[in-house]
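**Student:** after the sequence you'll find the predicted model.
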Amino acid sequence: MGSYIGMGLVYNGIPENGLESELKNVVNFLISHNGSINNIKFSKDRHGNEWTETIIDNKENENFYSYLSNGYFGQLHLICNILSIQKLNVYIRIEKNKNFFGLLLDISEEELIGTASIEDIGKITDNIIEFLNELYGFTVFAYAFCDNEAEIQYSPIEFQSQSLNEDIYSIVAIPDLENKNKLKIIKSNWHIDGLTTRII
């Protein structure tokens, strides 16, 4: 895929208790934006030696959620209309840890940003923030982020203990303590392309 922009959604709790449900919530949200699932893949073993890849008929049953949630290194590819882009390829990767789990939404930097100007990157950032706020109505994550080739670095507990000095990810979204239905947005001093300085 080349360079990608990663949006991460990180959840409290052990994966066995919430991963499948939250994955369904996120996928259904994306499908509601004129989306369709293309394929899934996951490893049957923790070392990534035995992989299964399946093309999905969007009319078939939803057993694949269980396969993705219970397998290793689960990934789902879908196409949808989000962030003001038609037919955007989105790859959802599953990350499981002992006491938390996460979903990483990877989008090709070329598809999302291309050769955008600084002003256009600012508009794309606004679209991402709007997207995260809308998504938060469907899935309640402990925190979310967006950055160039972003990966989950912290559990929700570790993240809370960090001094939110705006240097963790390009964009961070955390639940607003004063209004539980909204997110507090923190922007770092660089844009989501990882190169351009953000003028605040």
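**Tutor:** Yes, it's here. Residues are numbered from 1 along each chain as shown.
**Student:** from here on, contacts and neighbour counts on C-alpha atoms
**Tutor:** OK.
**Student:** any idea how many residues pack against residue 31?
**Tutor:** The tally of other residues near residue 31 (other C-alpha atoms under 10 Å) stands at 17.
**Student:** how about the helices in this protein?
**Tutor:** According to DSSP state H, the chain carries its helices in the segments 15-31, 63-70, 109-112, 118-135, 156-161.
**Student:** what segments of this protein are strands?
**Tutor:** Per DSSP state E, the chain carries strands over the ranges 4-12, 36-43, 51-55, 72-82, 85-96, 100-108, 143-148, 171-175, 183-187.
**Student:** looking at those strands, which is closest to residue 155?
**Tutor:** Ranking these by distance to residue 155, with C-alpha to C-alpha as the measure, places strand 100-108 first at 6.3 Å.
**Student:** structure two is appended below for comparative analysis:
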Amino acid sequence: MTNILSLGIVYDNSFDKSEELQSIIQYFLNLKSDIFGIKVSMDEDGENWLESERNEKNFILDYTLLTEKYFGEIQMQLNDFWSLNGLSLTLRIVKENDFFGYLLDFEMEQLLNQYSLDLINELIIDLVKDIYNVTKFIYAFCDHDSEIEYSPSQYKDLVEAYSILILPREKNGFDVIKNNWQIDGITSRNKI
């Protein structure tokens, strides 16, 4: 079983996939992060991948290629992020018929070696709110090894689908819904 903490950021198709991806990547690059690899599936079955690593001469971060092909993935190392050095992040691009999103996968063990579950919850919520300053998504979520499964129009399904659900309000602020289980997928959440 993988031990991944997934942070999903979801949009409807009125947003430009390439522009939103560029905003998220730039957000992390501004935090002293490094991209060390990209992968793009050239076919629907995921059998033919175009891969590039940072040390290759032909390494180009092509946002359009990443968002217009079938699957895309960017591997990053976050330096000095939440006082952690060398935190791994894999950003995956998810496209559905009427919506799309980005999954930010963190290695849970790297986080738990430094922080409690409750503090990781708060750090994730703060991260999502900060990312909203550069890209105005429809909703965000966090849970253990999760996928983007729900259209932004499926509000009732969203409310109980993830450990943490973050919904930007129309005017200002956010609604943050914390469900009964923690982001590790096992531990019950202590309700205050």
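**Tutor:** Okay, I see it. Keep in mind the model is a prediction, meaning the values are calculated, not measured.
**Student:** dump the strands of structure 1 into CSV; add distance to residue 199 of structure 1 and mean neighbour count as well.
**Tutor:** As requested, the strands of structure 1 are arranged in CSV below (distance: least, C-alpha to C-alpha, whole Å; neighbours: other C-alpha atoms under 10 Å):
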stretch, distance to residue 199 of structure 1, mean neighbour count
strand 4-12, 20, 24
strand 36-43, 37, 20
strand 51-55, 43, 13
strand 72-82, 26, 21
strand 85-96, 25, 20
strand 100-108, 24, 24
strand 143-148, 16, 24
strand 171-175, 14, 22
strand 183-187, 10, 18
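**Student:** of all those strands, which one is nearest residue 134 of structure 1?
**Tutor:** Each of the strands of structure 1 was checked against residue 134 of structure 1 via C-alpha to C-alpha, and the shortest separation belongs to strand 183-187, namely 9.8 Å.
**Student:** now the angle from the closest one to strand 143-148?
**Tutor:** Strand 183-187 of structure 1 and strand 143-148 are oriented at 30 degrees to each other (axes from the mean of the first three to the mean of the last three C-alpha atoms, to 10 degrees).
**Student:** check the mean deviation of strand 183-187 of structure 1 from structure 2.
**Tutor:** If you overlay the two and look at strand 183-187 of structure 1, the average distance to its match in structure 2 is 1.1 Å (mean C-alpha distance after the TM-score superposition for structure 1).
**Student:** quick one: that strand aligns where in structure 2?
**Tutor:** Under TM-score structural alignment, strand 183-187 of structure 1 corresponds to residues 174-178 of structure 2.
**Student:** distance between that stretch and the chain's centre?
**Tutor:** Between the mean C-alpha location of stretch 174-178 of structure 2 and the chain-wide mean there is a distance of 17 Å, by C-alpha atoms, centre = their mean, to the nearest Å.
**Student:** how close does the residue nearest the centre of structure 2 sit to residue 88 of structure 2?
**Tutor:** Central residue of structure 2 (C-alpha atoms, centre = their mean): residue 104, 2.6 Å from the mean position. Remark: distance between residue 104 of structure 2 and residue 88 of structure 2 (C-alpha to C-alpha, to the nearest Å) = 10 Å.
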